[in-house]
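**Student:** quick one, fold the following:
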Amino acid sequence: MNAIDEKLQPILSTVLHRNAGEPEFHQAAREVLESLGRVITRNPEYSDEALIERICEPERQIIFRVPWIDDKDQVQINRGFRVQFNSALGPYKGGIRFHPSVNVGIIKFLGFEQTFKNALTGMPIGGGKGGSDFDPKGKSDREIMRFCQSFMIELHRHIGEYVDVPAGDIGVGAREIGYMFGMYKRLNNRFEAGVLTGKGLAYGGSRARKEATGFGTAFFVRSMLAQQGKDMEGMRCIVSGSGNVAIYAMEKVLSFGGKIVACSDSAGYVVDEDGIDLDLVKQIKEGKRGRISEYVELRGGKAHYVAGGQIWDVPCDIALPCATQNELNGSDAKTLVENGVIAVAEGANMPCTPEAVHLFQQAKVLFAPGKAANAGGVATSALEMQQNASRDSWTFAKTESKLEEIMTNIHAACHETADEYGAPGDYVLGANIAGFVRVADAMRAMGVI
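**Tutor:** Just a heads-up that it's a prediction; the model follows:
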């Protein structure tokens, strides 16, 4: 980890004290503050009027009860969250996550990251995040519908197309968005298409939204490599996860000439030296909602499966952690470096621990932080909001072209900012400072609010 400027140390101490027991939020705040010493040295006005303290404090945190009835007619209780972190650039924007690990600290860290990620897109959107400790795995469609409806009965009072626009995240796909949108429409007695993104095409969704986060991550990696005079042709790539982000990152890497040799799910990983058959992965994960271990049999035994273990043990040129936070630690990073990795990009939110990031940077590995590399999802959500506002529907090609342009611009902003602040090639510092400056300038213009 890098040292924090002495002028920022009291701010970090306050954040740690005020948000006790929230290690993920501590980690996210520390990572941003480590980058800001150079900014306040050059621009002392950014430390006036407790600006940085205000950026680290959510504007609003909402916690609520979600009662629902399961298929055995038993009442179940979950907890719902929405953290509306910062609206300086526009309405709060960020996904909803359904997973047993969800708590206020995780939602707060995600909302904090989202604030800077959204700023990097250049779109008029603020940062927020939400979710519940509900686990959709093993639940029937009816149970999921009842839960989503109950969740929205409370959430609907806090959102709106000019207030807060949620989307999907882990455990929340088109099915869950549909159930929530239907209940929102009924409760408010109006068709407010722009209140949720990630909707189905039949009722206001955007083409390329499902693919956007994974595609965007691949676009960012391509830009990083191009900056070094390289491309993906023939490069070995491993991808953790096998959900939307992982699947579509793999699809775009393949289109750029890369070779995917391994992917995973929460139970283990598969290695296919002939190259992962993406159609099979889609069949297992999107069609059957099955386990990645099924890949070996469907592949006719041409691949092998490792239960548990670490996908990061597989030698590669490019590693894309696309599963969940802190999945890649210092030991994993050391193994990747020893095996010759040249680029790592975070498709998930903060999947690399601080120690892992430090090791990658020490080894001169190209490293793209999530707030830059996985911004394609929220960027396309903002494009969905544009289409909803104009009662329009764009082609897949038009939407993907806009996504590619946004990701290219994000890469340029991170690269140029790192150069400007004397840290060439440091995409973490570049992303943090570029995002911070956009949010901070807007907040300063609005006064102390």
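**Student:** can we go C-alpha only for contacts and neighbour counts from here?
**Tutor:** Will do.
**Student:** so where do the helices sit in the stretch 201-350 of the chain?
**Tutor:** For the stretch 201-350 of the chain, helices defined by DSSP state H, counting those that start in this stretch occupy the ranges 209-227, 244-255, 278-282, 294-298, 330-338.
**Student:** right, and those - which one's nearest I4?
**Tutor:** Among those, the nearest to I4 by CA to CA is helix 330-338 (20.4 Å).
**Student:** mind giving me the packing neighbours of the helix or strand harbouring G131?
**Tutor:** Using DSSP states H and E, G131 maps to strand 127-132. Contacts defined by 3 or more CA pairs under 8 Å, 6 or more residues apart in numbering; DSSP states H and E place strand 127-132 against strand 75-86, strand 92-98, helix 104-121, strand 164-168.
**Student:** and of those, who's closest to V365?
**Tutor:** Proximity to V365 (CA to CA) singles out helix 104-121 among those, at 21.8 Å.
**Student:** helix or strand next in line after the strand holding G131, which one?
**Tutor:** helix 141-155.
**Student:** can you check what angle separates that next one from strand 75-86?
**Tutor:** 50 degrees (axes from the mean of the first three to the mean of the last three CA atoms, to 10 degrees).
**Student:** packing partners of helix 141-155?
**Tutor:** Judged by 3+ CA pairs under 8 Å, 6+ apart, helix 141-155 is in contact with strand 60-69, helix 174-188.
**Student:** please work out which of these is packed deepest.
**Tutor:** Highest mean neighbour count among the helices and strands packed on helix 141-155 (mean count of other CA atoms under 10 Å): helix 174-188, with a mean of 18.
**Student:** so what secondary structure elements neighbour it?
**Tutor:** Contacts defined by 3+ CA pairs under 8 Å, 6+ apart place helix 174-188 against helix 141-155, strand 164-168.
**Student:** and that helix with strand 164-168, angle?
**Tutor:** Using the same axes, to 10 degrees: helix 174-188 against strand 164-168 is 150 degrees.
**Student:** show me what the helix or strand hosting E53 is packed up against.
**Tutor:** Per DSSP H and E, E53 falls inside helix 51-55. Under the contact criterion of 3+ CA pairs under 8 Å, 6+ apart, helix 51-55 touches helix 427-446.
**Student:** tell me which residues are up against the helix it packs on.
**Tutor:** Helix 427-446 is touched from outside by 32, 35-36, 39, 46, 51, 55, 88-89, 115-120, 367-369, 371-372, 413-419, 423, with contacts defined as CA atoms under 8 Å, 6 or more residues apart in numbering.
**Student:** got a list of what R222 touches?
**Tutor:** D231, M232.
**Student:** go on, N339?
**Tutor:** N339 makes contact with P315, C316, according to CA under 8 Å, 6+ apart.
**Student:** over to S331?
**Tutor:** Counted by CA under 8 Å, 6+ apart, S331 has contacts A356.
**Student:** redo that, cut-off 10 Å
**Tutor:** W312, D313, V337, E355, A356, L359 (CA atoms under 10 Å, 6 or more residues apart in numbering).
**Student:** one more to put side by side:
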Amino acid sequence: MSTIDQEVAGYYDKVLKRNAGEPEFHQAVAEVLESLKIVLQKDPHYADYGLIERLCEPERQIIFRVPWIDDDNNVRVNRGFRVQFNSALGPYKGGLRFHPSVNLGIIKFLGFEQIFKNSLTGLPIGGGKGGSDFDPKGRSEAEIMRFCQSFMTELWRYIGEYRDVPAGDIGVGGREVGYMFGQYRRLVNQHESGVLTGKGLTWGGSLVRKEATGYGTVYFTDEMMRANGDSLDGAKVIVSGSGNVATYAMQKAQELGATVVGFSDSSGWVETPNGVDIELLRDVKENRRGRVSEYVEETTGATFHKDGSIWDLSADVALPCATQNELNGDHAKALVDNGVKYVAEGANMPSTHEAIELFRAKKICFGPGKAANAGGVATSALEMQQNASRDSWSFDYTDNRLRGIMSNIFNIAANTAEEYDRAGDYIIGANIAGFKKVADAMLAQGVI
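**Tutor:** From the prediction side, this is the model:
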């Protein structure tokens, strides 16, 4: 084992010992550290002043109780989290996730990824993440409002437009952001519109914010395909999920000439050989909060499957847009066998290590989440700009800004990969480019 290998193994061993029982966080750190080996060989000064050890340790971890009363007057207690991971580039920025799977390890993995994702946008935002193990599914509007108000009653003291600016994530959409913003405004006694992003359009929100993560994933995919002599026009695309990210990824892919041949939710998956009726899907998922089986009941040419996997479909492009570790080694093999040439992550870390290694071995072009799904946080930062200037931009202007940012992210990842003799490895390129910007800022600001 080389000296660099031993050094990196030492960093990872410390992470394992200090953060026991947090496998998602371990996975995220391991991927980045593997990329950094070639950085440390070329630029060993990045190991100075405990930089990598500091980078893997959050600046602040906040855990709090969230008591609330359900519609039957029972007291419920959930756990809330906010991990403020790194502020070297700007105020902490990252979403809030409400889902029963949420724990500290998941929030730390998401916050760690957010550091590099935010760095890649080129905008002055640091990395953070938060959420709760509360499940909004099946809860009434009143219960969700009471939970959000209780959650913000504790969180408000740790956030602010120059300190930490949360947004939405899984389980947190415009409704939840609205309830939290209302409670924040009540507690601080001022309309500090820059404290949350994903707000309603009439009270400080930004056009394109809802669409941004899905659109951005497709823009990145389009850049990746064009760089390799292909195009979305005429391509067949699989999209896992049917939430906000997946829906708008489907919409933009079809606008650019692709046919979406399948999508899914936790109840099953839908085969759509003739494409997806986006308006019907939005009605089912956004307005009725229904399941994908309802979509099939109301359209023709679509088939609902409870068994098997959406990754068994034949396609040119796969966009995993649901949740972490949804695409494993067996799924990756099925995709490769069925002709997929491009994979871009719309969700955070949806592909397992085994899946990624297979894609690498088979020369599949792979866009990692920290690059491919950075459109959401980029547009959140654009919302912050509008809030700071008391301005409101048009849809087309904001969408053009988003497309430019995603094009830059792809070019940065591609060029950095080439610089380190790993041409075409966008994971290496994204990890190194995101790391170097944050690392340079941390070294410039001293040991803090």
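**Student:** what about the closest residue to T213 of structure 2 other than its chain neighbours, how many residues close to it?
**Tutor:** Distances taken as CA to CA, 6 or more residues apart in numbering place G376 nearest to T213 of structure 2, at 4.1 Å, with adjacent residues excluded. If you count neighbours by other CA atoms under 10 Å, G376 of structure 2 ends up with 29.
**Student:** same question, the one 5 residues further on
**Tutor:** Here the number of neighbours of A381 of structure 2 (other CA under 10 Å) works out to 23.
**Student:** which other helices and strands contact the helix or strand hosting it?
**Tutor:** If you go by DSSP H and E, A381 of structure 2 is part of helix 375-389. Contact partners of helix 375-389 of structure 2 among helices and strands, from 3 or more CA pairs under 10 Å, 6 or more residues apart in numbering; DSSP states H and E: strand 92-98, helix 104-120, strand 164-168, helix 212-227, helix 395-419.
**Student:** how big is the offset of that helix relative to structure 1?
**Tutor:** On superposition with structure 1, the mean distance recorded for helix 375-389 of structure 2 (mean CA distance after the TM-score superposition for structure 1) is 0.1 Å.
**Student:** from S193 of structure 2, how far out is Q385 of structure 2?
**Tutor:** According to CA to CA, to the nearest Å, Q385 of structure 2 stands 11 Å off from S193 of structure 2.
**Student:** who has more neighbours out of the two?
**Tutor:** S193 (21 against 15).
**Student:** residue in structure 2 paired with R190 of structure 1?
**Tutor:** In structure 2, R190 of structure 1 lines up with Q190, judged by TM-score structural alignment.
**Student:** could I get the contacting residues of that match?
**Tutor:** Contacts of Q190 of structure 2 (CA under 10 Å, 6+ apart): Y184.
**Student:** that one: which element?
**Tutor:** Counting by DSSP H and E, Q190 of structure 2 is part of no helix or strand.
**Student:** any idea how far the residue nearest the centre of structure 2 is from A374 of structure 2?
**Tutor:** Residue closest to the mean C-alpha point of structure 2, counted by CA atoms, centre = their mean, is N348 at 4.4 Å. Going from N348 of structure 2 to A374 of structure 2 by CA to CA gives 10 Å.
**Student:** who touches both of these two?
**Tutor:** Both N348 of structure 2 and A374 are in contact with Q114, P368, where contact means CA under 10 Å, 6+ apart.
**Student:** mean deviation of the helix holding E53 of structure 1 from structure 2?
**Tutor:** After superposition onto structure 2, helix 51-55 of structure 1 sits on average 0.3 Å from its aligned residues (mean CA distance after the TM-score superposition for structure 1).
**Student:** in structure 2, what range does that helix match?
**Tutor:** Aligned by TM-score structural alignment, helix 51-55 of structure 1 falls on residues 51-55 of structure 2.
**Student:** could you list the residues in contact with the matching stretch?
**Tutor:** So stretch 51-55 of structure 2 is contacted by 8, 10-12, 14-15, 29, 33, 36, 45-47, 85-86, 112, 115, 435, 438-440, 442-443, 446-448 (CA under 10 Å, 6+ apart).
**Student:** can you do 8 Å?
**Tutor:** Identification of contacts with stretch 51-55 of structure 2 by CA under 8 Å, 6+ apart yields Y11, Y46, N86, A439, M442, L443.
**Student:** residue most distant from the centroid, structure 1?
**Tutor:** Here structure 1 reaches farthest from its C-alpha mean at D73, the gap being 35.5 Å by CA atoms, centre = their mean.
**Student:** SS state for that one?
**Tutor:** The three-state label for D73 of structure 1, taken from DSSP: H, G, I helix; E, B strand; the rest coil, comes out as coil.
**Student:** quick revisit: quick one: the strand holding G131 of structure 1 to strand 92-98, angle?
**Tutor:** Per the same axes, to 10 degrees, the angle that strand 127-132 of structure 1 makes with strand 92-98 is 20 degrees.
**Student:** mean shift of strand 127-132 of structure 1 relative to structure 2?
**Tutor:** Superposing on structure 2 and averaging over aligned pairs (mean CA distance after the TM-score superposition for structure 1), strand 127-132 of structure 1 comes out at 0.2 Å.
**Student:** angle of that strand against strand 60-69?
**Tutor:** Going by the same axes, to 10 degrees, strand 127-132 of structure 1 is angled at 20 degrees with respect to strand 60-69.
**Student:** list the buried residues in stretch 353-369 of structure 1.
**Tutor:** Within stretch 353-369 of structure 1, the residues that count as buried by 16 or more other CA atoms under 10 Å are 353-361, 365-369.
**Student:** okay, how far is it across that stretch, tip to tip?
**Tutor:** Note: stretch 353-369 of structure 1 ends 11 Å apart using CA to CA.
**Student:** off-centre distance for it?
**Tutor:** 18 Å (CA atoms, centre = their mean, to the nearest Å).
**Student:** and H26 of structure 2? What does it align with in structure 1?
**Tutor:** In structure 1, H26 of structure 2 lands on H26 (TM-score structural alignment).
**Student:** for its match, which residues are in contact?
**Tutor:** Contacts of H26 of structure 1 (CA under 8 Å, 6+ apart): V15, L16, N19, F109.
**Student:** got the angle between the helix or strand hosting it and helix 104-121?
**Tutor:** Assessed by DSSP H and E, H26 of structure 1 sits inside helix 23-33. On the basis of the same axes, to 10 degrees, helix 23-33 of structure 1 is oriented at 30 degrees to helix 104-121.
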